[in-house]
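# I'd like to go over a predicted model; first the sequence, then the structure.
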Amino acid sequence: MTYSTLDVRPRADRLVVAMNRPEVRNAIDDRMVAELHQLCGELEREPKILILTGTRLDGRGIFASGADIGQLKERSRDDALRGINSAIFNRIAALPMPVIAALDGWALGGGAELALAADFRIATRHLKFGQPETGLGIIAAAGGLWRLKEIVGPTVAKEILLAGRILDAGEALDLHLVSEVVEDPDGLIDAADALADRIAEQDPLAVRLSKQLFDMPASAHPAIDNITQAICFESEQKHARMQAFLDRRNNK
């Protein structure tokens, strides 16, 4: 598959994808949305871990500066009701295998909401994270209004959403918005790869099912857990991995 706004680097168990519109600070336009849908289709057909990152401009990192304001300005009520960005971010969040957002520099507006759709976020010390939508006369309608609150809590979320607060890397780490801060930007993808390596060591089926069940409503548990565990109990990987564990223990 060919991409013009994404730099896609496939590996055996993962895709490393860099948004690649540095001339507009990786603003998310209709073309990028279409290519992200294309990417999701590929990962839905052949599940792999996704590492999503940005690019550099004049030596400085940029994850994504937000939606393309030139296009956003021209969007109408009907465009809003289509949920152009929320639909793709929800699709990314629902991918079968985990998504890791590797954040360097600005992650604003739609860029922040894209990062929130990931399962994990790793950042450099240059991270600047915010939701400036209300300053532009709109709301953070692609996930920011609800995903942010779930992660950082309502008080800080309101400061970001209603008062324009921008978080730096240290604040994001303290608030568990990111799980790791990398001092050297050149080590960002290495850190994301290290996390992906740990995920790849697990049974892919168990990882996929655990991700699917994670956001289920409380009323679905424990019944859905029991049914899913029944699937796992019959898998070849369960027997092989448990036998390997017993063999290692018995050989000590």
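Noted; the coordinates are in hand.

# for the rest of this, base every contact and every neighbour count on C-alpha atoms.
Fine.

# Leu177 in helix, strand or coil?
Secondary structure, DSSP: H, G, I helix; E, B strand; the rest coil: Leu177 is coil.

# pull the contacting residues for it.
121, 151-152 (CA atoms under 8 Å, 6 or more residues apart in numbering).

# between those residues, which is nearest Leu209?
Of all the contacts of Leu177, Leu209 sits closest to Arg121, with 20.7 Å by CA to CA.

# check which helix or strand the closest one maps to.
Counting by DSSP states H and E, the element that carries Arg121 is strand 120-124.

# what's the first helix or strand after that strand?
Sequence-wise, the next helix or strand downstream of strand 120-124 (DSSP H and E) is strand 128-130.

# mind giving me the packing neighbours of that following strand?
When contacts are defined as 3 or more CA pairs under 8 Å, 6 or more residues apart in numbering; DSSP states H and E, strand 128-130 sits against strand 106-108, strand 167-168.

# one more structure, for comparison:
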Amino acid sequence: MASVRVEIGDGTGEIPAAVAVIRLDRPPMNAINTEVHAELLAAAQQVSADDAVRAVVLYGGEKVFAAGADVKEFAQLDYEAALKGVPRLMLSVNALAAIPKPVIAAVTGYALGGGCEVALTADFRISADTAKWGQPEILLGIIPGMGGSQRLPRLIGPAKAKDLIYTGRFVDAQEALEIGLVDAVVPAAETYSAALATAAKFTTLPALALRAAKAAIDQGLDGDLATGLKLESHLFGSLFATRDREIGLTSFVQNGPGKAVFTGVPGASGE
């Protein structure tokens, strides 16, 4: 039985049309093992390639997002196995981070260790008011190995990231909000619906422009300012070959801002 499911909304059920949900389902705590990594990689590749999907929600269920990596599996690794195997695990979280569409993590219960690292791949994190966050790997004699030491300081700053990583302490939802780890805190029962509603807002916006905006920000942060500005210029110019650029500018001139109805699909201007 699969531990990761992809559900795509068609507008008739709870999931809005054009929204995909990547659902972790490995009870009781959604511990992330090798098989889960492989399934997360496949899920990320699936939603990335599907033009019908315009936004994505990462979700672990009502009780827990993911309490971390499968420690029993880690305990069996020796030095050689870790050097060979752990980099492969990074493929799944990198694929989640590279989804070229808005991604919202809906976090209930625990988002610890690898679970926190999966949530860090999202563009936005909506936290249940009862959720607990943390990178407790130091308490096992190791450090984060799926991006936590890199994505966390980029998100909340190096000093706050060092506090969490050096101590391994958990933070509650309110502190997570205060330090910038999460973007919104809602009652636990509303976490999933809030994430779906947030995702739905992006489904009517120009998909190619959103893709370009995400690439400009994420890839720009990996280099210096000059390189980032060159990337922005390239991506900005490339959007002038899209039908949505023509629709957006024409609608603005004729009807004012915020009234364009975008196609959301590739297609050169005038096609």
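That came through fine. What you see is a predicted model; the values in this text were computed from it and never measured.

# what's the TM between chain one and chain two?
In this superposition the chains share a TM-score of 0.90, using TM-score structural alignment, normalised by the length of the first structure; 242 aligned residues with a CA RMSD of 1.7 Å.

# neighbouring contacts of the strand holding Arg121 of the first structure?
Contacts of strand 120-124 of the first structure (CA under 8 Å, 6+ apart): 98-105, 115, 169, 177-185, 188, 191-192.

# 10 Å - rerun?
51-53, 61, 63, 98-105, 115, 168-170, 172-173, 176-189, 191-192, 195 (CA atoms under 10 Å, 6 or more residues apart in numbering).

# strands along the stretch 151-252 of the first structure, start to end?
Using DSSP state E, counting those that start in this stretch, the strands found in the stretch 151-252 of the first structure span residues 167-168, 180-182.

# right, and the secondary structure at Ala142 of the first structure would be what?
Following three-state DSSP, Ala142 of the first structure is assigned to coil.

# trace it over to the second structure, please.
Under the alignment defined by TM-score structural alignment, Ala142 of the first structure corresponds to Met146 in the second structure.

# do I have it right that its match meets Ala95?
No: applying CA atoms under 10 Å as the test, Met146 of the second structure and Ala95 come out as separate, 11.7 Å apart.

# so what corresponds to Ile88 of the first structure in the second structure?
By TM-score structural alignment, Ile88 of the first structure lines up with Ser92 in the second structure.

# okay but that match is in contact with Leu40, surely?
Yes: using CA under 10 Å, Ser92 of the second structure is in contact with Leu40, at 5.7 Å.

# which one in the second structure is aligned with Val99 of the first structure?
The alignment partner of Val99 of the first structure in the second structure, by TM-score structural alignment, is Val103.

# what is the burial count for that match?
29 (other CA atoms under 10 Å).

# any idea how far Pro96 of the first structure lies from Ala218 of the first structure?
Taking CA to CA, to the nearest Å as the measure, Pro96 of the first structure falls 21 Å from Ala218 of the first structure.

# so these two - more neighbours on which side?
Counting neighbours by other CA under 10 Å for Pro96 of the first structure and for Ala218 shows that Pro96 has the greater number, 25 against 8.

# returning to that earlier point: wait, what's in contact with the match of Ile88 of the first structure?
36-45, 98, 118, 146.

# how about the contacts made by the equivalent of Ala184 of the second structure over in the first structure?
Under the alignment (TM-score structural alignment), Ala184 of the second structure maps onto Glu180 of the first structure. The contact partners of Glu180 of the first structure, taken as CA under 10 Å, 6+ apart, are 102, 120-125, 169-170, 172-174, 188, 191-192.

# give me that answer again for 8 Å
The neighbours of Glu180 of the first structure, taking CA under 8 Å, 6+ apart as the test, are 121-123, 173.

# and for Ala200 of the first structure?
Asp13.

# give the aligned equivalent of it in the second structure.
For Ala200 of the first structure, the residue aligned by TM-score structural alignment is Thr203.

# how close does its match get to Leu210 of the second structure?
10 Å.

# quick one, what contacts the residue lying closest to Thr227 of the second structure once chain neighbours are set aside?
Closest residue to Thr227 of the second structure apart from its sequence neighbours, by CA to CA, 6 or more residues apart in numbering: Gly220 at 7.1 Å. Applying CA under 8 Å, 6+ apart to Gly220 of the second structure gives the contacts 227-229, 231-232.

# can you check Ala192 of the first structure too?
Here Ala192 of the first structure is in contact with 51, 100, 102, 122 (criterion: CA under 8 Å, 6+ apart).

# so which residues of the second structure form helices?
34-49, 71-75, 79-97, 114-120, 148-156, 158-167, 173-178, 191-202, 207-220, 225-238, 243-255 (DSSP state H).

# nearest to Leu139 of the second structure among those helices would be which one?
Taking the helices of the second structure one by one with CA to CA, helix 158-167 is closest: 7.9 Å.
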